[in-house]
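> Show me how the following folds:
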Amino acid sequence: MPRALVKVLAHTPDPERAVAVAARLCYSPRSVENLSDSLTDEEISSLIGKIVEMGHYSPLEHAVFTFGIDNISRACSHQLVRHRVASYSQQSQRYVTLTKVSAITPPSIEADAEAKALFEEKLEELWAFYSALVERGVAPEDARYILPNACETKIVVTMNARELHHFFALRLCHRAQWEIRDMALEVYRAIAPIAPGLFKGAGPGCVSGACPEGEYSCGRAKEVRAELSQALPA
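Sure thing, here's the model as predicted:
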């Protein structure tokens, strides 16, 4: 079961057509009012394929997706918000007072009974410190300084299709940190079926060509391609 829970909240209506219409404008003498006239599904697919192959990604920016992410750590969200061509609204530790231990445990710790016990013990201690500070009247915005990166968080994200391509290229690679890769895979599984023409071929370099990681390659290109293709409609 995936750790990150992803739900699409909104997206551009008919995103593939929106991108194709924008691409058509770049290469056609048509006026804006008749850009979408007689634009068939085959032409939409062909236009998108051509601009992606050419590296002409700006038309992809006209397709926008908003999705919510639950059950990730602050360590993960700190990586996510480094993708700057996006909009974020995150659950605040300033305005939301935490009432229970809610944290993400890394698999490496989960698999080691002693490490897990120590991890959980220290989490309980930190939460006890946090609760004690709040009870003494310390504002949550100050009490939160004691909280760990493991804290579970929720966030709403808006990205356009071009930025999603960039996001998937970096974060679906097996060299990405495990949690953000797991989260990126759930984002891909949620969004790619909505506009498969836009995201066919999206992912790390090994999806459409040779791995760019050189000596650091994980050697799992075939596995990655299969994993992503399963998310697309047959």
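
> okay, CA-based contacts and neighbour counts for the rest of this
OK.

> counting contacts, what elements does the lengthiest helix in the chain pack onto?
Longest helix of the chain, by residue count under DSSP state H: helix 113-135. Using 3 or more CA pairs under 8 Å, 6 or more residues apart in numbering; DSSP states H and E as the contact criterion, the neighbours of helix 113-135 among helices and strands are helix 107-110, helix 140-143.

> tell me the most buried of those helices?
Of all the helices and strands packed on helix 113-135, helix 140-143 carries the top mean neighbour count, a mean of 16, counting by mean count of other CA atoms under 10 Å.

> Tell me the spacing between residue 77 and residue 136.
With the distance defined as CA to CA, to the nearest Å, residue 77 ends up 29 Å from residue 136.

> what about those two, which has more around it?
The residue with more neighbours, out of residue 77 and residue 136 and counting by other CA atoms under 10 Å, is residue 77; that gives 20 against 8.

> my read is the more buried one is in a helix, agree?
Yes - membership of residue 77 in a helix is supported by DSSP: H, G, I helix; E, B strand; the rest coil.

> list the contacts for the residue most central in space within the chain?
The central residue of the chain, meaning the one whose C-alpha is nearest the mean C-alpha position (CA atoms, centre = their mean), is residue 184 at 4.1 Å. Contacts were defined as CA atoms under 8 Å, 6 or more residues apart in numbering; by that measure residue 184 touches 167, 168, 171, 172.

> How about the third one, nearest residue that isn't a chain neighbour?
If I follow you right, that is residue 171. Setting aside the residues directly before and after it, residue 171 is nearest to residue 181 in space (CA to CA, 6 or more residues apart in numbering), at 5.2 Å.

> Please report how far residue 180 lies from residue 78.
With distances defined as CA to CA, the gap from residue 180 to residue 78 amounts to 10 Å.

> this one as well, want them side by side:
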Amino acid sequence: MNVVFGGTNINATVIEKIKKGEIIDSSELSPESISAGYARVSRDSRSVTELRESSSREVANARKSNEIIFFDMGHHSIAEHAYFNFDVLGISRLAIEALESHRLAGYTEKSQRYITLKGDYVTPLELSSLPKDMPDQFHRLVKKQNKLYYEALPILIEFQRQANPELAKEADRKKDEGIKDRLNREKNTLESWAKEDARYVLSMATEGQLGFSVNARELEYIIREFKFHPLAEVRGMGERFYEIASGVAPSLIILSDAESFEKRFGRPLEEKFMKEFDQVLSEECKKVIQPKNIQSRNGEVELISYTRDGDRKILTALLKKGLEKSGISIGYRDAETYASNLTSNQEEGRKFLLNIFKDLTEFDRLPREFELSTLTYRIVTSATNFAQLKRHRMMTLLPGFYDPNLGYTIPNSVIEVGFDKKYIDEMNRASELFNEIKKYNPHLAPYALTNAHRRENIVKMSVRELYAFSRLRCDKHAQWDVRNNANKMVELVKEVNPLTAMFLGGKHEFSEIRRKLYEK
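Model prediction:
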């Protein structure tokens, strides 16, 4: 695993000096002067531009100012003005999940759908602490999974060619004309469909890479959390983030290292909660309940709770907003009375919504009033499916542990070409090794699992977020695994929010959704 510093935001005053060929000190390249300048705006009458420019000329003072404002005064938000970019390389799929669980950051990840993998994988350090035969079992397992991936891939490509003859014909025509593979869209499409299904047999230890961008406040939280993570790979990633960020902006990365903190501020850094909470929670839960290994399941997508009268709540807020924008003052309870009339007479409610959203397109966001109705789902996903789901970071996502008892997700194409038994055999072997490793280290065990293994997730989102989710994940271009779940999620919410859910669906089908709604 390697973390490379990719860049940071630099004060524009410094950028101008560089353009003019002026000599600058390396400390001026830190984003700290931006944070310090903006921090002063609440207590200094000078313009924000003057404050920022002034800070750029006095980096040492800016750092001191940041420490006082950040720690002594408790205004941690000033760290949000500093931004870092990192190249994260040679990291396992499992560790990527740990990093990408944090909301307030940007991630662009190497895709297993579009890139033919080379068989690289991470060997977790903890393997060396297991009985001596287990590391060998792990390496043999991953190599066999990779071998099966390469065996299946050309067969799945041919399957996609046969299933999509027009695409295959156009791909061949472009190839015959000498068009480069990277510009042959049809060929790349067919191959990407094959790759996205072949990868289900690959290990969670498979190497990936990503570009990671984050503000200093969120970065510090990630560093602190990773410090106590049960996986050495994740802890090592956090240490590299700290080494890089504290060297660039020491005044903004304050709460990440107990020794440095005590040296600078003369008091110990309280970390007991972050360090021990998971262990305390585990111990207390075992006192309350005796867990069973296998629980009853109710399908892969279940709506377990939702806002009662969600349509009415959204309509109430829309009525209040619309009238107030016309200069008419109305209280919430009065607006609620009118909204109740619209929901009790659904034809009137439907007419109201169709009128106000007559110009809605598939690229428009629904207004914030749609956040008043929330939905909580229980969703069983494969690791591949989860990789798509976790990208929607505005929702609440509580993933459970990977559990072989939940079975495996096998792509239809793999079944069609007769490779399902081979895939299942490898997944069974992975599950067996998982169960053996789990006896010694339950956190290490998921490295043995594949992209086809499953976990149970609790997902809470507003109807507004579901609209954004459905536009992407119900679309025909979405990966089929997450699309299946997305379609079921939409189907379930239409039963409880029949009015405000009527525009839900993928981008590709939005024109047809509109046509059917407005023709009635």
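
> re the thing from before, the residue nearest to residue 171 of structure 1 contacts residue 167, doesn't it?
No - in this structure, residue 181 of structure 1 sits apart from residue 167 without contact. The criterion is CA atoms under 8 Å, and the distance is 10.1 Å.

> Rebuild the helices and strands packed on helix 113-135 of structure 1 as JSON lines, extending it with distance to residue 124 of structure 1.
Supplementary listing: these in JSON lines, determined by distance: least, CA to CA, whole Å:
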{"stretch": "helix 107-110", "distance to residue 124 of structure 1": "16"}
{"stretch": "helix 140-143", "distance to residue 124 of structure 1": "15"}
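
> nearest to residue 226 of structure 1, of those?
Distances from residue 226 of structure 1 to each of these were compared using CA to CA; the minimum, 23.3 Å, belongs to helix 107-110.

> if we go to structure 2, which of the contacts of residue 184 of structure 1 are intact?
Compared against structure 2 with both residues aligned by TM-score structural alignment, their matches' CA atoms under 8 Å, those retain 167, 168, 171, 172.

> What strand or helix carries the alignment partner in structure 2 of the third one?
Okay, so that is residue 171 of structure 1. When structure 2 is aligned by TM-score structural alignment, residue 171 of structure 1 is paired with residue 226. Element membership of residue 226 of structure 2, judged by DSSP states H and E, is helix 216-227.

> how far out from the middle of the chain is that helix?
Relative to the centre of its chain, helix 216-227 of structure 2 is centred 17 Å away, using CA atoms, centre = their mean, to the nearest Å.

> What's the average distance for that helix when superposed on structure 1?
Taken over the aligned residues, the distance from helix 216-227 of structure 2 to structure 1 averages 1.0 Å (mean CA distance after the TM-score superposition for structure 1).

> Give me the contacts around that helix.
Judged by CA under 8 Å, 6+ apart, the contacts made with helix 216-227 of structure 2 from elsewhere in the structure are 76-77, 79-84, 99, 102, 104-105, 234-235, 237-239, 241-242, 252-257, 274.

> do that again at 7 Å, thanks
Contacting residues not belonging to helix 216-227 of structure 2 are listed as 76-77, 79-80, 82-84, 104, 234-235, 238, 241-242, 252-253, 255-256, 274 [CA atoms under 7 Å, 6 or more residues apart in numbering].

> Need the three-state assignment for residue 226 of structure 1.
Residue 226 of structure 1 is classified as helix under three-state DSSP.

> Quick check: chain neighbours aside, which residue is closest to whatever residue of structure 1 lines up with residue 197 of structure 2?
With TM-score structural alignment as the criterion, the equivalent of residue 197 of structure 2 in structure 1 is residue 142. The spatial neighbour of residue 142 of structure 1 that comes closest, neighbours along the chain excluded (CA to CA, 6+ apart), is residue 94 at 7.9 Å.

> if we can go back for a sec, distance of the match of residue 197 of structure 2 from residue 120 of structure 1?
Relative to residue 120 of structure 1, and taking CA to CA, residue 142 of structure 1 is found at 23 Å.

> just residue 58 of structure 1 next, same as before
Distance from residue 58 of structure 1 to residue 120 of structure 1, counting by CA to CA: 47 Å.

> Likewise for residue 5 of structure 1?
To residue 120 of structure 1, residue 5 of structure 1 is 22 Å away according to CA to CA.

> Then residue 222 of structure 1?
Plainly put, residue 222 of structure 1 is 37 Å away from residue 120 of structure 1 if you go by CA to CA.
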